[in-house]
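Chemist: okay, predicted coordinates and the sequence, questions at the end:
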Amino acid sequence: MDFLEVLKNRYACKKFDGRQVAAEHLDVILEAGRLAPTAKNLQEQRIYVVQSEEGLAKIDKVTPCRYGAPTAIVVAFDKNNVFVYPGEQRDSGIEDASIVATHMMLAAKAVGVDSCWINFFDPEAAAKELGLPDNEEVLMILDIGYAAEDAKPLATHTQRRELSETVTYM
């Protein structure tokens, strides 16, 4: 699929059919995350693929937003391995993990897998429930699977502002 078509067709799927994601598709998705750029190439992302009933039950304890996805990818980052920007007000953790997650989300669509970016949860509660190390912060959960037959994007999905409303040349 052409990249712009991936961007146009990808939407937050909120109803999955329950079929497990094909291993070869999951491999492509995870590889896309691995290839994502990170500040100073620190690669501080930590990716957890949750597919077991026990693991998915833990996801369900921290968010109502799994929507029946058979796989949840938890994207976290090592808080002790981030680049601190000049001024020391920000670091690369959230930014880098977001780039990784976005790469995986778009790769999923490119191979015919639907997804939903989930951030409706308490990151500390999620880390605790999943037993993650103290040095890791959960950024988001990416539900992935195949859309149910009656799943569809929001009615406003195709509505976009004109570039002139969001872009300023200086």
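Modeler: Received it, and whenever you're ready, just let me know what you need.

Chemist: contacts and neighbour counts: CA atoms only from here.
Modeler: Noted.

Chemist: and for Thr63, the neighbour number?
Modeler: 17 (other C-alpha atoms under 10 Å).

Chemist: residues in contact with it?
Modeler: 120-121 (C-alpha atoms under 8 Å, 6 or more residues apart in numbering).

Chemist: tell me how far it lies from Leu154.
Modeler: 20 Å (C-alpha to C-alpha, to the nearest Å).

Chemist: state which helix of this structure is the longest.
Modeler: Scanning the chain for the helix with the most residues, using DSSP state H, yields helix 93-110.

Chemist: this is the other structure I want to compare:
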Amino acid sequence: MTFLDLAKKRSAVRQFDRRKVEREKLLTILEAGRVAPTACNYQPQKILVLETSESLAKLRSGNKYIYESPLALIVCANLSQSWKHYYDGRDSAQTDVGIVTTHMMLAATDLGLGSLWVHGFEPENVRRDFNIPAHLDIINILLIGYPDGPTASADRHNSLRKPLQETVILESF
């Protein structure tokens, strides 16, 4: 499978079956995140792995968009370890963690798993429930598991995505 085939195959999964994600697959997903590029290679990501039914139930409690999955990765950034842009001080943490999460999401797809990138959650509930230190910014949650049912067709991009001419500008605006 080419990279473009993999990217088109990936889709948001909201219904997972009950099978646990095998340890080898989890480690492959985490390794994909580990090797993801970050600004100046500072690697500010911290990833909390939730696999037990108790932890996953606690995560779903009070968080509307956390669907039932056998695995959740809470992806955080250590803001004291992220690169700051020297022109305007802009922090690279969210971009870095976005790249890390994308690598893990695509690795999950490559392994036959489904995933859902969740940004709609109550960060203070998550922080409290999992003892996440104050110096870590909770950026997103990645739900992972085997899809329960068919996933979206890779061909959907032909009709759901804007054509390149609408998003790409050559040389100057």
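Modeler: All right, it came through fine. Keep in mind that this is a model prediction, so the values were computed, not measured.

Chemist: circling back: give me the contacts around the longest helix of structure 1.
Modeler: Applying C-alpha under 8 Å, 6+ apart, the external contacts of helix 93-110 of structure 1 come out as 1, 3, 6-7, 9-10, 25-26, 28-39, 43-45, 75-79, 82-83, 114-117, 139-140, 142, 144.

Chemist: go again with 6 Å.
Modeler: Helix 93-110 of structure 1 has contacts (C-alpha atoms under 6 Å, 6 or more residues apart in numbering) with 1, 6, 29, 32-33, 36, 38, 45, 82.

Chemist: which strand is the longest one in structure 2?
Modeler: strand 136-145 (DSSP state E).

Chemist: how much distance is there from that one to the middle of the chain?
Modeler: The chain centre lies 6 Å from the centre of strand 136-145 of structure 2; the measure is C-alpha atoms, centre = their mean, to the nearest Å.

Chemist: what of stretch 163-170 of structure 2?
Modeler: Distance of stretch 163-170 of structure 2 from the chain centroid (C-alpha atoms, centre = their mean) equals 26 Å.

Chemist: please apply the same query to stretch 7-24 of structure 1.
Modeler: On the basis of C-alpha atoms, centre = their mean, stretch 7-24 of structure 1 is displaced by 12 Å from the centre of the chain it belongs to.

Chemist: spatially central residue for structure 2, please.
Modeler: Centrality entry for structure 2: nearest residue to the mean C-alpha point is Thr101, 3.5 Å, by C-alpha atoms, centre = their mean.

Chemist: now the alignment partner in structure 1 of Ile141 of structure 2. Nearest residue, chain neighbours left out?
Modeler: For Ile141 of structure 2, the aligned residue in structure 1 is Ile141 (criterion: TM-score structural alignment). Nearest residue to Ile141 of structure 1 in three dimensions, chain neighbours excluded: Val74, at 4.5 Å (C-alpha to C-alpha, 6 or more residues apart in numbering).

Chemist: how about the contacts made by that neighbour?
Modeler: By C-alpha under 6 Å, 6+ apart, Val74 of structure 1 lies in contact with 47-48, 141.

Chemist: how about a cut-off of 10 Å?
Modeler: 46-50, 59, 101, 118, 126-127, 130, 138-143 (C-alpha atoms under 10 Å, 6 or more residues apart in numbering).

Chemist: the helix or strand encompassing it vs structure 2, average offset?
Modeler: Taking DSSP states H and E as the definition, Val74 of structure 1 sits inside strand 71-78. Overlaying structure 2 shows strand 71-78 of structure 1 at a mean distance of 0.5 Å from the equivalent residues (mean C-alpha distance after the TM-score superposition for structure 1).

Chemist: before we move on, the earlier item: which part of structure 2 lines up with the longest helix of structure 1?
Modeler: With TM-score structural alignment as the criterion, helix 93-110 of structure 1 aligns to 93-110.

Chemist: ok, and for the matching stretch, which residues are buried?
Modeler: Neighbour-count burial for stretch 93-110 of structure 2 flags 93-94, 96-110 (criterion: 16 or more other C-alpha atoms under 10 Å).

Chemist: same question, stretch 160-170 of structure 1
Modeler: So for stretch 160-170 of structure 1, nothing qualifies as buried (16+ other C-alpha under 10 Å).

Chemist: can you give me the end-to-end distance of it?
Modeler: Start-to-end span of stretch 160-170 of structure 1 (C-alpha to C-alpha) is 23 Å.
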